[in-house]
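*Asks:* need a 3D model of the sequence below.
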Amino acid sequence: MKIFGERTLNPLLWYVNRKSISKAVFIGTFWGMMPLPFHSILIVLTVLLFEVNLPVSLCLAWLTNPFTLVPILYLGFWLGSKIFQVNMIDQDMMLGVLHQISHAITHFGHGHIDLSLAKILLSGLILEAFIFAIVFFVITRLLWRWNIIQHHKRRRNFQ
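*Replies:* Modelled structure (predicted):
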C-alpha cells in the first residue's frame, strides 16, 4: 500500500454506503475471478480510479485460491469454448494447461503457453468474471435494500 502513497488515505476509499460497497464488490469480484499474479495491485488501481471501498475490494481478491482455481479455469474454458464454438478440452489437456500456467507463473513468464488455448481461456475468464461481478453487484444491492427495509420495519414496530 505504501507505493500508492497518500492516495490510499482518501476518505472515499474507506466510506461505507450502498453505492461504494456494491461497486467495490463488482471490482473485487471481477479481478478476484481472474487468476493473475498480483491481481491485488489491479484491484487497488481500479479502486483508486473509481474511488470505492478499498477493504471490501481487496477481500474479494481471495476468490481465486488453490481451492477455487480449477473450477474457475474449467468454467473459463467452457465459456471460451462456447464463444469460439470449439470442443471443450478434455481432462488431460486441462492438466497440461494448468501445468503450463503454473510453470509460467513460478518462472516469471519464462514458459510456454499454447496461444490458441490461451485465447479461449482468456475470453472465457473475462466473460466469467464479468458475469460473477454483475451477479454479486446485484445481490449486494438487493441485500442492502432488504436490510434497510427490515431496519425500518423494526423501528416502526418499536414505536
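
*Asks:* every contact and neighbour count from this point should use C-alpha atoms.
*Replies:* Noted.

*Asks:* all helices of the chain, in order?
*Replies:* With helices called from DSSP state H, the chain shows them at 18-32, 39-50, 54-59, 69-83, 91-106, 115-158.

*Asks:* between these, which gets nearest to residue 6?
*Replies:* Ranking those by proximity to residue 6 (CA to CA) places helix 39-50 first, at 11.0 Å.

*Asks:* list the helices and strands the closest one packs on?
*Replies:* Contacts defined by 3 or more CA pairs under 8 Å, 6 or more residues apart in numbering; DSSP states H and E place helix 39-50 against helix 18-32, helix 54-59.

*Asks:* mind listing what's buried along the first one?
*Replies:* To tie it back to what came earlier, the one meant is helix 18-32. Buried positions in helix 18-32, judged by neighbour count with 16 or more other CA atoms under 10 Å: 19-32.

*Asks:* ok, and the closest non-adjacent residue to residue 72?
*Replies:* Nearest residue to residue 72, sequence neighbours excluded (CA to CA, 6 or more residues apart in numbering): residue 33, at 7.1 Å.

*Asks:* dump the helices and strands packed on helix 39-50 into TSV; add distance to residue 138 as well.
*Replies:* Formatted as TSV, these follow (distance: least, CA to CA, whole Å):
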stretch	distance to residue 138
helix 18-32	8
helix 54-59	15
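
*Asks:* those: which one's closest to residue 103?
*Replies:* Across the helices and strands packed on helix 39-50, residue 103 has its closest neighbour in helix 18-32 (20.8 Å, CA to CA).

*Asks:* and the angle from the closest one to helix 115-158?
*Replies:* Interaxial angle, helix 18-32 versus helix 115-158 (axes from the mean of the first three to the mean of the last three CA atoms, to 10 degrees): 150 degrees.

*Asks:* to check against the first, give me the structure of this:
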Amino acid sequence: MPKKLIKRYLPDHTSIKSNKYLQIFGEVLHDANLWHLNRRSVAKAFAVGLFMAFIPVPFQMIFAAGLAIIFHANLPLSVALVWVSNPVTIPPIFYFCYVLGTTLMGVPEKQFEFSLSWEWFVSSLSTVGGPFLLGCLVCAIFFATLGYFVINFIWRYQVTRNWKKRLTRNV
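*Replies:* I've put the predicted structure just below:
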C-alpha cells in the first residue's frame, strides 16, 4: 500500500513542527489534517511539491509548506517533494524548461552558461528569462497535474487490489 511506503520515509511530525523556518506558520502547523496520509492529502501533496519543484524561487520548501496548508495537503510530503529539484537535477531541469519555453514562444535558443546563483538568475532574466519562466510554469503545471492523477490512480489500484485479495482469502 502506498501509505505504508510513504510513511516509512516521512520525517516525524514533531521534528517538522519544531523547525525554526516553519515557525512563521504558527499554530496552523498543529492542524492534524496536515499530517494525515490518505489518498486526497497525498495526491494534493504530490501536486504541491512537484509544482514548487519547478518554480525557480529561493525557499521553495517554505512556499510548498504554505501551499500545503492552503490546499490541506500532507505537509511533510509536500515539503519533501520539492527536493526533486536539487543541486544535481536543477541544471537539466532548468535547461529543459528553457528549451520548452523557446519552443512555445517560437524564439531561437540563445547560448548561455548556467550558474546556480541568484546573480546569474537576475542577470539572465533579460536574455533568457521569458522562455525560461514560461517553460518552468508549464512544467510545474504539467508535473503537478500528472503527479496528482498518478498518485490517485496508484492509490485506488492498491486499495482495489487489496480488497480483491481479502475477498479471495475469505471465500
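
*Asks:* hang on, the earlier thing: alignment lookup: the residue nearest to residue 72 of the first structure to the second structure.
*Replies:* Matched by TM-score structural alignment, residue 33 of the first structure corresponds to residue 54 in the second structure.

*Asks:* for residue 142 of the second structure, see how far away its match is.
*Replies:* 10 Å (CA to CA, to the nearest Å).

*Asks:* ok, residue 160 of the second structure next?
*Replies:* When residue 160 of the second structure is compared with residue 142 of the second structure (using CA to CA), they lie 27 Å apart.

*Asks:* what's the answer for residue 129 of the second structure, then?
*Replies:* Using CA to CA, we find residue 129 of the second structure at a distance of 20 Å from residue 142 of the second structure.

*Asks:* mean shift between stretch 125-137 of the first structure and the second structure?
*Replies:* Average distance, stretch 125-137 of the first structure versus aligned residues of the second structure after superposition (mean CA distance after the TM-score superposition for the first structure): 0.9 Å.

*Asks:* contact partners of that stretch?
*Replies:* Residues outside stretch 125-137 of the first structure that contact it (CA atoms under 8 Å, 6 or more residues apart in numbering) are 22-23, 25-34, 72-73, 75-77, 79-80.

*Asks:* mind listing what residue 122 of the first structure touches?
*Replies:* 76, 80.

*Asks:* what lines up with it in the second structure?
*Replies:* Counting by TM-score structural alignment, residue 122 of the first structure lines up with residue 133 in the second structure.

*Asks:* go on, residue 150 of the first structure?
*Replies:* In the second structure, residue 150 of the first structure lands on residue 161 (TM-score structural alignment).

*Asks:* rewinding a little: hmm, residue 70 and the residue nearest to residue 72 of the first structure touching each other?
*Replies:* No. The pair residue 33 of the first structure / residue 70 is not scored as a contact, 11.5 Å apart, by CA atoms under 8 Å.

*Asks:* just to revisit the earlier point, comparing residue 54 and residue 142 of the second structure, which residue is more hemmed in?
*Replies:* residue 54 (26 against 14; other CA atoms under 10 Å).

*Asks:* I'd say the more buried one and residue 85 touch.
*Replies:* Yes. Counting by CA under 8 Å, residue 54 of the second structure touches residue 85, with 7.0 Å between them.

*Asks:* how far away is the match of residue 122 of the first structure from residue 54 of the second structure?
*Replies:* Separation of residue 133 of the second structure from residue 54 of the second structure (CA to CA) stands at 10 Å.

*Asks:* how about residue 71 of the second structure?
*Replies:* Distance, residue 71 of the second structure to residue 54 of the second structure, using CA to CA: 18 Å.

*Asks:* show me what contacts the most centrally placed residue in the second structure?
*Replies:* For the second structure, the residue sitting closest to the mean C-alpha position, by CA atoms, centre = their mean, is residue 49 at 1.7 Å. By CA under 8 Å, 6+ apart, the contact list for residue 49 of the second structure reads 64, 77-82, 144.

*Asks:* and of the residues you listed, the nearest to residue 112 of the second structure?
*Replies:* Nearest to residue 112 of the second structure among the contacts of residue 49 of the second structure is residue 82, at 25.8 Å by CA to CA.

*Asks:* which one in the first structure is aligned with that closest one?
*Replies:* When the first structure is aligned by TM-score structural alignment, residue 82 of the second structure is paired with residue 61.

*Asks:* find the nearest non-adjacent residue to that match, please.
*Replies:* Excluding the flanking residues, the one nearest residue 61 of the first structure by CA to CA, 6+ apart is residue 32, at 4.1 Å.

*Asks:* the one you found: what's it in contact with?
*Replies:* Residues near residue 32 of the first structure by CA under 8 Å, 6+ apart: 39, 60-64, 129.
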